[in-house]
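S.K.: structure for this input, please:
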Amino acid sequence: MARDQIDTQPIECRDELVAWFEAGCKAPSKFRVGTEHEKFPFTLRGHDPVPYEGENGIRALLEGMQALNCWEPIMEGETIIGLADNVGGGAISLEPGGQFELSGAPLVTVHETCAEVNSHLEQVREVATPLGFGFLGLGMSPKWTLAQTPVMPKGRYRIMANYMPKVGTHGLDMMFRTCTVQVNLDFGSEADMVKKLRVGLALQPVATALFANSPFTEGKPNGFLSFRSEVWRDTDNNRAGMLPFAFEDGMGFERYVDYALDVPMYFIKRGDTYIDVAGSSFHDLLAARHAAVPGERATVSDWANHLSTIFPEVRLKRYLEMRGADGGPWRNLCALPALWTGLYYDTTSLDAAWDLAKGWTADERQRLRDDVPRLGFKAEIAGRSMLDLAREVVEIARAGLARRDYRDSQGRDESRFLGPLDASLAAGLTPAEMLLARYGGQWNRSIEPLFDECAY
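M.R.: Below you'll find the predicted structure:
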């Protein structure tokens, strides 16, 4: 989760919420790629979780990173909870269980976003190694129980952790024990947004299969290839899922506004204070009749913060967030933006991707999404295996990246970042299946080697 918004401009009516989304439309020349990824910190000795406090804790890591990169501290009261690059637009933030997140700057090419990832991971290693901890690239915390997992000192997370068990069985797992890599991409118009949203939703299970990388929980196999994806199936179904309404006639910014207005709120933020309003209605805040802040109108930041607490497979803000992939090894952090950039930022590829998916029914899309966490490439839709579908999707992305024709200093286009996906597809195995094979073989049914082989 990136930094909370600060914009106290009052919102008078629903039309202003629609206009807020419309303001995200950009000319294709202004399209950017923003990559976010999370990772689990662990102690090099003992492979234990890393607490916030202490001379070798997360606070010390943030302070060390600030000294290294000179970014601005993000504070909650007296507590440092992140860092912001006010020049480039990137940020570092903490997820609830200490997962360390880079929210990358909006960049022109995948070459640039991958260079940013590389620079960040090198900096993190430089600061963390003397503190005695490393970072793990997986979609699910493989070893620690919820009780063993530290809790970061952020007000919004206390409210969410209280509310989650009331609305699903896996909300606390989602908060404290999962990591993702996601890419944020732009749209040019309302029609372009709708098409990209539909393609993203329909094909999100493809990304889940390609990046499935969370087969272990509490030291043993959990029966899934992407347990992180399974967790989202019962976190809070009022605010997650495949958005079937997005495929209906009349879909646009207004329809998403109405959906978002109906999603229960978590909090209202005033200054540094988070007011717990979990389960209440944004409609009341919009109408200046919310019991927690009587007479106060909703602000732009209230709206932006509320949107950040909605968790569908593809999330609309003033850009689109692709949310289906597990965190993974260093090389996969560049493969995810390459995949979606190739599909979204080339008209021919976007058309081809929509042609693949447009005949599927809502039930077929949902079944695929439900099957993929356990079956990976063996899932099927419309008589077709996920392995076959994923190969075609990757080829469509590759062609799109080739047509974009952004070259690095060695003359290579962005399609080179698809290499890890090609290796998975050639083997017919998800990253999780490769880990499980090593667990059952040379690891001798121990997950401890993960902390060496899957560390950054």
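S.K.: CA atoms for contacts and neighbours, from now on please.
M.R.: Noted.
S.K.: find the nearest non-adjacent residue to the residue of the chain positioned farthest from its centre, please.
M.R.: What lies farthest from the middle of the chain is Gly295; by Cα atoms, centre = their mean that is 35.1 Å. Leaving out its chain neighbours, the residue that sits closest to Gly295 by Cα to Cα, 6 or more residues apart in numbering is Ala288, at 4.9 Å.
S.K.: one more, please, to line up against the first structure:
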Amino acid sequence: MARDVSDSTPISSKAELVGWIAQGEKPASEFRLGTEHEKFPFYRDDLSPVPYEGAAAGRSGGIRQLLEGMQARLGWEPILDAGHVIGLAGPDGGGAISLEPGGQFELSGAPLANVHETASELDQHLADVKAVAEPHGIGFLPLGHSPLWTREQTPMMPKRRYQIMKNYMPKVGTRGLDMMFRTCTVQVNLDFADEADMVRKLRVSLALQPLAAALFAASPFSDGKLNGFQSMRSEIWRDTDNARSGMLPFAFDEGMSYEAYVDWALDVPLYFVKRGDIYHDVAGASFRDLLAGKLPQLPGERATMSDWVNHLGTLFPEVRLKRYIEMRGADAGPVEMLNALPAFWVGLLYDDAALAAAWDLVKGWSAEDRQQLRDTVPKAGLNTRIANRPLRELAREVVELSRAGLVRRARLDDKGRDEAIYLEPVIAIAQSGRTLAERLAVREQGAWGGKVEPVFPELAL
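M.R.: Predicted structure coming up:
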């Protein structure tokens, strides 16, 4: 999330919260995709993490200098937090650059018409970042989990909401701080036509999110060694804050609706309430109390629309609903995987035939089936089974549905190629059954001589 919203419009009823989500509806002709990815900045000479201020590490540049360099290069508006530059906002809603708690550098892409455009956006972003970072000796590593640094070695960004989260996370799970400081993801945000379309897409994407986690698994290293998982990032989310994360089993109940998601969101504890430039720490409090003007920490304060939007942005289920649907299951990875993730989901969810066929594959799964898949994938990857079927077999079928959907969409680039070209690395993984995590683990045990440091030059952007 690039920045917290400031909209003082008061909320007088739950119906307004439901209506806010419903305003995301749009005809299929106007569907867009917005791709977000995170990456770890590091100093190339010694592979150390990059603090906010370069001087803190005796360097010419840190995260602040990167942001200021990008601002000068792009002309984007700086996003400030207590005087610190903590992000940049593109013109007319055209994307943003933001920071995760441990300095993970994030591009939140603009809403674009096809995967060709998002690939071009990524290429331009990486060219800009490289131009700004190289004079400071900084590179970027796209993996699902920080492979080398301990949590204590990882710097913290000066973003006030992160201090609130840092204080609260250990109270509700054992891995929340690792999630904050040591993970990176790639996700795509997709549109829906109406409530029924939202429900179809939410159910299919929730059921298949663990499959995406397996296909994109890229976090086999932690603390300078193999960690025993293919996606440590996915494993971390299993015990981060279960009140606000997980597989949303209620989404498969009869009568699933915008209101059902709102009811769930209202029962997830708040982190903060922002008034003006002040973040009030109300972690653990009830949004329902704020809605009723009965929040003990802020007596008489009533909920505003910005409170609702900010609260929705602090919910972390495997698939998140706002005015669009966010696919949240995949590890960050190399450029080809960053482009493959939006292609995978666009092919499945933006083609009616692919969406219907995908639903046929998963509609017979029970909540227990879905949860078992979610729990097993982080370690076993494509070696998991689902409903007595090998996941690698299902993966080949689902990836083919996506490929066919992209072909039918027929969005062509200037060379006459459709979007299926971006799915090629995932097709290769599905066909071989070997994930990037498994290939990296083999390199660590073989050519890298038991070291993880070679992953930095190998995959650096």
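S.K.: re the thing from before, how many other residues sit next to the residue nearest to Gly295 of structure 1?
M.R.: 17 (other Cα atoms under 10 Å).
S.K.: which position in structure 1 aligns with Gly62 of structure 2?
M.R.: When structure 1 is aligned by TM-score structural alignment, Gly62 of structure 2 is paired with Gly57.
S.K.: so Met232 of structure 2 sits right up against His145, yeah?
M.R.: Yes - using Cα atoms under 8 Å, Met232 of structure 2 is in contact with His145, at 6.5 Å.
S.K.: which position in structure 1 aligns with Arg161 of structure 2?
M.R.: Checking TM-score structural alignment: Arg161 of structure 2 goes with Arg156.
S.K.: which position in structure 2 aligns with the residue farthest from the centre of structure 1?
M.R.: By TM-score structural alignment, Gly295 of structure 1 lines up with Gly300.
S.K.: superposed on structure 1, where does the longest strand belonging to structure 2 end up, distance-wise?
M.R.: For structure 2, the longest strand by residue count, based on DSSP state E, is strand 33-43. Here the mean offset of strand 33-43 of structure 2 against structure 1 after fitting is 0.2 Å, by mean Cα distance after the TM-score superposition for structure 1.
S.K.: can you give the contact residues for that strand?
M.R.: 48-50, 103-115, 118, 137-143, 146, 184-191, 332, 338, 342, 346 (Cα atoms under 8 Å, 6 or more residues apart in numbering).
S.K.: just the buried residues out of those, in PyMOL syntax.
M.R.: Selecting just the buried residues from the contacts of strand 33-43 of structure 2 in PyMOL takes one command, with 16 or more other Cα atoms under 10 Å as the test:
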select buried, resi 48+49+50+103+104+105+106+107+108+109+110+111+112+114+115+118+137+138+139+140+141+142+143+146+184+185+186+187+188+189+190+191+332+338+342+346
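S.K.: can you pick out the ones from the contacts of strand 33-43 of structure 2 that are in helices?
M.R.: Assigned to helices by DSSP state H, the following of those qualify: 115, 118, 338, 342, 346.
S.K.: for stretch 36-54 of structure 2, how far is the first residue from the last?
M.R.: 26 Å (Cα to Cα, to the nearest Å).
S.K.: and it, what's buried?
M.R.: 36-44, 47-54.
S.K.: again with stretch 320-332 of structure 2
M.R.: 320-332.
S.K.: what is the nearest of these to Gln209 of structure 2?
M.R.: Checking the buried residues of stretch 320-332 of structure 2 against Gln209 of structure 2 with Cα to Cα, the nearest one is Gly329 at 5.5 Å.
S.K.: in three-state terms, label the alignment partner in structure 1 of the closest one for me.
M.R.: When structure 1 is aligned by TM-score structural alignment, Gly329 of structure 2 is paired with Gly324. Look at Gly324 of structure 1: counting by DSSP: H, G, I helix; E, B strand; the rest coil, its state is coil.
S.K.: around the closest residue to Gly324 of structure 1 other than its chain neighbours, count how many other residues there are.
M.R.: Distances taken as Cα to Cα, 6+ apart put Thr208 closest to Gly324 of structure 1, at 5.1 Å, once the chain neighbours are dropped. Number of residues near Thr208 of structure 1 (other Cα under 10 Å) recorded here: 24.
S.K.: whatever residue of structure 2 lines up with Thr208 of structure 1: which element?
M.R.: When structure 2 is aligned by TM-score structural alignment, Thr208 of structure 1 is paired with Ala213. Ala213 of structure 2 is part of helix 195-215, with elements assigned from DSSP states H and E.
S.K.: how far does that helix sit from the chain's center?
M.R.: Chain-centre distance of helix 195-215 of structure 2: 14 Å, with Cα atoms, centre = their mean, to the nearest Å.
S.K.: before we move on, what about stretch 219-237 of structure 2?
M.R.: With Cα atoms, centre = their mean, you get 17 Å for stretch 219-237 of structure 2.
S.K.: so who does the spatially closest residue to the match of Gly62 of structure 2 that is not a sequence neighbour touch?
M.R.: Distances taken as Cα to Cα, 6+ apart place Pro51 nearest to Gly57 of structure 1, at 5.3 Å, with adjacent residues excluded. For Pro51 of structure 1, the contacting residues are 57-58, 98, 150-151, by Cα under 8 Å, 6+ apart.
S.K.: any idea which of those residues is the one closest to Glu392 of structure 1?
M.R.: Closest to Glu392 of structure 1, out of all of the contacts of Pro51 of structure 1 and judged by Cα to Cα, is Gly98, at 36.9 Å.
S.K.: which position in structure 2 pairs with the closest one?
M.R.: Gly98 of structure 1 maps onto Gly103 in structure 2, by TM-score structural alignment.
S.K.: please name the residues that touch its match.
M.R.: 40-41, 50-52, 63, 155-157, 181.
S.K.: go again with 10 Å.
M.R.: Each residue near Gly103 of structure 2 by Cα atoms under 10 Å, 6 or more residues apart in numbering is listed here: 38-42, 49-52, 62-64, 86, 154-158, 180-182.
S.K.: from those, which land in strands?
M.R.: 38-42, 86.
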